[in-house]
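Trainee: build the 3D model from these lines:
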Amino acid sequence: MSVETVKEYFKSIRFRIWLSFVVFSLGTVALMLFFQLFFTPVFYSLSKTNEYKSCADAIKMWIGSEDWNPYSIDSVNGLRNRIVKLAQSNQLDIIINLPDVNNGTIYASKSGGNDLLVKEVGDNIKSALEEAKDNTIITKTDDNDNDAEGIILATFAKKNDKVLAYIFIFGYTEPIGTTLNIINALSFICSNVVLVAACIISIMISSHIANPLVKISRNVDRLITGDFHMEIRKTEYDEIATLTKNLNAASEEINKTEALRKDLMANVSHDLRTPLTMIKAYAEMIRDLSGNNPEKREKHLQVIIDEADRLTLLVSDILNLSKLESGVMPIERSGFDFSEVLKGIISRFSLLDDMKDYQVRLEAEDGISVNADQQKIEQVVYNLVNNAINYIGDDKLVTVRLFRKNSGTARFEVADRGIGIPAEQLPYIWDRYYKIDRSENYKRSVKGTGLGLSIVKGILTSHGFLFGCDSILGEGSVFWFEFDIFGSQQGKIPKRKEGRSSENTGL
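Mentor: Take a look at the predicted model:
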């Protein structure tokens, strides 16, 4: 394994996840041991102190009650019984000194520290209680005879500023050193087990998370090299699943774009090569054969002119489409009578009625105006009508309609009764050079450039008009767009919607 490979591994997400998990586990174990070693004795001492305070509060409550009478034998015996039970249950030595009663000392022992407690109890402690916080003194002391540490709590019960009793509580803090050593040893063993388990689990988790990302990275490398046919398997992690879904979608779109690019290049090459071939062939025929024959020469020259016009149209369409898609072609809006403009356009198609038995019929309501770029809207009309003629039905009829949908909106339609378009292919008809089918019935007309509908889409999109195509297979198609009637106060501006396609029950 090379040094570079090791460096790359240390930078990988798999190693980083593993290291983060191990460091977190190690930090957690270290923090637990730290608290155990340094805070357990302190916590134990505080717990014992609170235990003594609770016992002292209970004794104060008993002495401060209305039933307490230091001169009553029954009352004193009742207090003594309670103190004995309290001392036995908590392993304590308790002394209660009644200042108003001669030899008024109540004593209860369970811990065995009688002598030590007597030594510590003195007038100095009693006098210091008045100045102590909460009238309570807590002190630690060592019992050398028993080799143990003890805690003494001194306080008093008071009522109406009169001291009723002095309370002294003593108890040993049981040696916990041995217990701590055992606990520390067990904790060390458990910590090692936890760290080993953390390492194993972190390796599994890091691999589980990193493997999909590694596969995604490898597939992206394939994308870079031009292999767009990939399928990344989904995972249970939402973020990675979303990334996988987006990359799969991007791969599909790139694949479609690549296929479209190849198809575009093939079609453009064909459309350029065909007229150039024709121009060259007829130019050579004029040079070699028909140069001295005016009739043949005129016929051959006309072919050259037609093919040159076809080249000009193709180049013009490509340039216009590029400008529309890049947004550099300006839209110069102005209000004009669309009904009148449409009549002039359709009248120019009358030549087809005579030459090829085509009929372009206009059904337009008068007085419908639009605020748009007139030259570009005329191009839309030309492209839609020419497209309908290319795929015309046996009746040789193309119907152009313009009518009001409501008081503020108008609709333009170009309908043919041709073979129609399959529903699943409707969303793609606006793509440049898109071919519905390779069968003879669906071939694009040789006079078209294959860019007409793409240009229509670009112009209508830049105007913000609704547009689409409704088609039924075997019955025909209706291409349409909708717009606000210019000057109308009630029409709403339609939202832009590109390429809306739907099946309809009639044309």
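Trainee: could you use CA atoms for every contact and neighbour count after this?
Mentor: OK.
Trainee: what's the helix or strand for residue 34?
Mentor: Assigned by DSSP states H and E, residue 34 falls within helix 13-63.
Trainee: now do that helix: distance to the chain's middle.
Mentor: 41 Å (CA atoms, centre = their mean, to the nearest Å).
Trainee: break down the stretch 201-350 of the chain into its helices, ranges please.
Mentor: Using DSSP state H, counting those that start in this stretch, the helices of the stretch 201-350 of the chain run over 238-285, 294-326, 338-347, 350-355.
Trainee: Proceed likewise with the subsequent sequence, for comparison:
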Amino acid sequence: MTQEHKTQKKDHSKFFIDFKSIRFKYWLSFIGFATILLLILWLLQIVFLNQFYESMKVREIEKIGYSLTKQYNSKHFKQTVLLTAFTKGIDISIVNEDRYITFPKSDNNVFSQPKSLPREYFNQYFAKLDKKTRPSKIFTQSFLGSDEIQLSYSSILGEKNGKIEYLLMTTPLEPVESTIDILKNQLIIISGLSLALALVLSFFMSNHLAKPLVRMAKSAKKLGDGHFDVEFTKGDYTEADELADTLNHATDELSKTLEMRKDLIANVSHDLKTPLTVIKSYGEMIRDISGDNPELRKEHVNTIIQEADNLTLLVNDLLDLSKVESELSHLQKYPLDLEKLARSVLNRFKMMEQYNGYHFDLEVKGTVVILADESKMRQVLYNFIANAVNYAGLDKQVLIKITETGDQVLCQVIDHGKGIPEDQQKYIWDRYYRVQKNHSRFIVGTGLGLFIVKSILDLHDFNYGVESKVNEGSCFYFKAPVFKDIKK
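Mentor: Next up is the predicted model:
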């Protein structure tokens, strides 16, 4: 597909909605939220209005009936009844057990019977009331055979002049159909306006919320294309800012890693090329010059073997790095005598003492047995000593001190080389990092040794560090608990 075809396809896609885009998801969420709110409003105002209205009237009349019943024996009871009937728009009557209406004494009450209630009505209102089990009841019924519905409340008030008196309250349940029609028309208009407003507002809000993420996605594409100077700009909310900070940090780390890998390739290329050149040269010398001279041939063969060992060390470093990064290394802890371990490691440097003028001193004081993985700690000691050889001073002196200090064993590897500037000391544990590019030729270096040491010591949970001064030398160390089972 040509670039022109790709561009046409990209422009053509602008006319379609991306249903997976965060803009569409936000927009859909806002519309859904607005729709749910309108649906709830319709249910409350239209569908459940009758039930809501009736339940409100029931609660109101029950509350009034309970209050009046409690005030039955008060001095101003009748005034309270009249005031309640007037303010609440409720018909209130007091009827005794003989069916006579004792209050109000008026011919204009709702039953058209000024003094007594028909027995059927009396039984309907009061027959099943009981002071203990059922002191009151409330129900709805048709009003005198009409379509109008009324709500009735009856209760036992108490005794007066030896006769039981009852409270009777009735109020019509007004039809709300006309109100519902009015509300329905209003809600249609409100719903239309609300949905239209929600569509517009949600579109702009979704764009606003998605804008930082879309911007970061574009920056991420640039990063994927190899533009490591890209910067992820912050948005208008905390989460976007945190994401931008995280991506910027990841970009910085990625840039550092790529730069370090370039250095690694350069270092490995140099460290591979030099011993291979030496091996080839000495092989040709054996073939052409020293083949018949046993002593000279032996010297040349030893040089080839030494350079092959250097190559092996380089490959081992790379393999160790691979194990550390893939977390394939597992500790097998056993009591480990650091003195014996140090002497074993120093045997690998004897050739450097014999042929290159290096001198290694070992000082041991106290109990120096720890609980650790022998193969891993051998690697730590070897890398510390090899690092000291790489950067040793002109005296070519390397001191290994292993000392018991209380409950700890302190292991130090000291050289008298150029030292490490203070501002670089925090970087020496990073992978691929080397303070000097022109390190000694006698030990191959990839910049991985101290990173591997750091990983192993972290795995053991041992403390470690470096003390160094420029032109005075360096002291690399680690501390480990003494193996207590051998303490007396």
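Trainee: helix, strand or coil for the closest residue to residue 411 of structure 1 other than its chain neighbours?
Mentor: Nearest residue to residue 411 of structure 1, sequence neighbours excluded (CA to CA, 6 or more residues apart in numbering): residue 482, at 4.4 Å. Here residue 482 of structure 1 is recorded as strand under DSSP: H, G, I helix; E, B strand; the rest coil.
Trainee: map residue 482 of structure 1 across to structure 2 for me.
Mentor: Superposed on structure 2 with TM-score structural alignment, residue 482 of structure 1 falls opposite residue 479.
Trainee: wait, isn't that match in contact with residue 464?
Mentor: Yes - at 6.2 Å, residue 479 of structure 2 and residue 464 qualify as touching, with contact defined as CA atoms under 8 Å.
Trainee: quick check: closest non-adjacent residue to the alignment partner in structure 2 of residue 41 of structure 1.
Mentor: Under the alignment defined by TM-score structural alignment, residue 41 of structure 1 is paired with residue 50 of structure 2. Distances taken as CA to CA, 6+ apart place residue 176 nearest to residue 50 of structure 2, at 6.8 Å, with adjacent residues excluded.
Trainee: now swap in residue 406 of structure 1 and tell me
Mentor: Per CA to CA, 6+ apart, closest to residue 406 of structure 1 is residue 491, 7.9 Å.
Trainee: what's near enough to touch the one you found?
Mentor: 406-409, 484-485 (CA atoms under 8 Å, 6 or more residues apart in numbering).
Trainee: mind checking the SS state of residue 66 of structure 1?
Mentor: Strictly by three-state DSSP, residue 66 of structure 1 counts as coil.
Trainee: next, count neighbours for it.
Mentor: Counted by other CA atoms under 10 Å, the residues lying close to residue 66 of structure 1 total 8.
Trainee: what sits against it?
Mentor: Taking CA under 8 Å, 6+ apart, one finds nothing in contact with residue 66 of structure 1.
Trainee: what number of residues lie near the match of residue 482 of structure 1?
Mentor: Residue 479 of structure 2 is flanked by 22 other residues according to other CA under 10 Å.
Trainee: OK, contacts around it?
Mentor: 408-411, 462-464 are the contacts of residue 479 of structure 2 under CA under 8 Å, 6+ apart.
Trainee: change it to 6 Å
Mentor: For residue 479 of structure 2, the contacting residues are 409-410, 462-463, by CA atoms under 6 Å, 6 or more residues apart in numbering.
Trainee: with secondary structure and neighbour count added, can I get those in TSV?
Mentor: TSV is the format used below for those (DSSP: H, G, I helix; E, B strand; the rest coil; neighbours: other CA atoms under 10 Å):
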residue	secondary structure	neighbour count
409	strand	23
410	strand	21
462	coil	14
463	strand	14
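Trainee: ok, residue 149 of structure 2 to residue 59 of structure 2 distance?
Mentor: According to CA to CA, to the nearest Å, residue 149 of structure 2 and residue 59 of structure 2 sit 17 Å apart.
Trainee: confirm residue 178 of structure 1 sits in a helix?
Mentor: Yes - according to three-state DSSP, residue 178 of structure 1 belongs to a helix.
Trainee: now do it against residue 35 of structure 1, distance only.
Mentor: Computed as CA to CA, the residue 178 of structure 1 to residue 35 of structure 1 distance reads 17 Å.
Trainee: what angle separates the helix or strand where residue 182 of structure 2 lies from helix 49-70?
Mentor: Per DSSP H and E, residue 182 of structure 2 falls inside helix 177-224. Helix 177-224 of structure 2 runs at 120 degrees relative to helix 49-70, counting by axes from the mean of the first three to the mean of the last three CA atoms, to 10 degrees.
Trainee: distance from helix 177-224 of structure 2 to structure 1 after superposition?
Mentor: Comparison of helix 177-224 of structure 2 with structure 1 after fitting gives an average deviation of 3.4 Å (mean CA distance after the TM-score superposition for structure 1).
Trainee: who does that helix touch, helix- and strand-wise?
Mentor: Counting by 3 or more CA pairs under 6 Å, 6 or more residues apart in numbering; DSSP states H and E, the packing neighbours recorded for helix 177-224 of structure 2 are helix 22-42.
Trainee: and the helix it packs on, how far from structure 1 on average?
Mentor: On superposition with structure 1, the mean distance recorded for helix 22-42 of structure 2 (mean CA distance after the TM-score superposition for structure 1) is 1.6 Å.
Trainee: buried set for that helix?
Mentor: Using 16 or more other CA atoms under 10 Å as the burial criterion, the residues of helix 22-42 of structure 2 that qualify are 22-24, 26-28, 30-31, 34-35, 38, 42.
Trainee: what's the answer for stretch 48-64 of structure 2, then?
Mentor: 49-50, 54, 57-58, 61-62, 64.
Trainee: with distance to residue 283 of structure 2 added, can I get those residues in TSV?
Mentor: Output for the buried residues of stretch 48-64 of structure 2, formatted as TSV (distance: CA to CA, whole Å):
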residue	distance to residue 283 of structure 2
49	103
50	106
54	109
57	111
58	111
61	115
62	114
64	116
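Trainee: among those, which one sits closest to residue 342 of structure 2?
Mentor: Lowest distance from residue 342 of structure 2 to the buried residues of stretch 48-64 of structure 2 (CA to CA) belongs to residue 49, with 90.0 Å.
Trainee: what residues are up against the closest one?
Mentor: Applying CA under 6 Å, 6+ apart, no residues qualify as near residue 49 of structure 2.
Trainee: quick check: it vs residue 237 of structure 2, distance?
Mentor: 42 Å.
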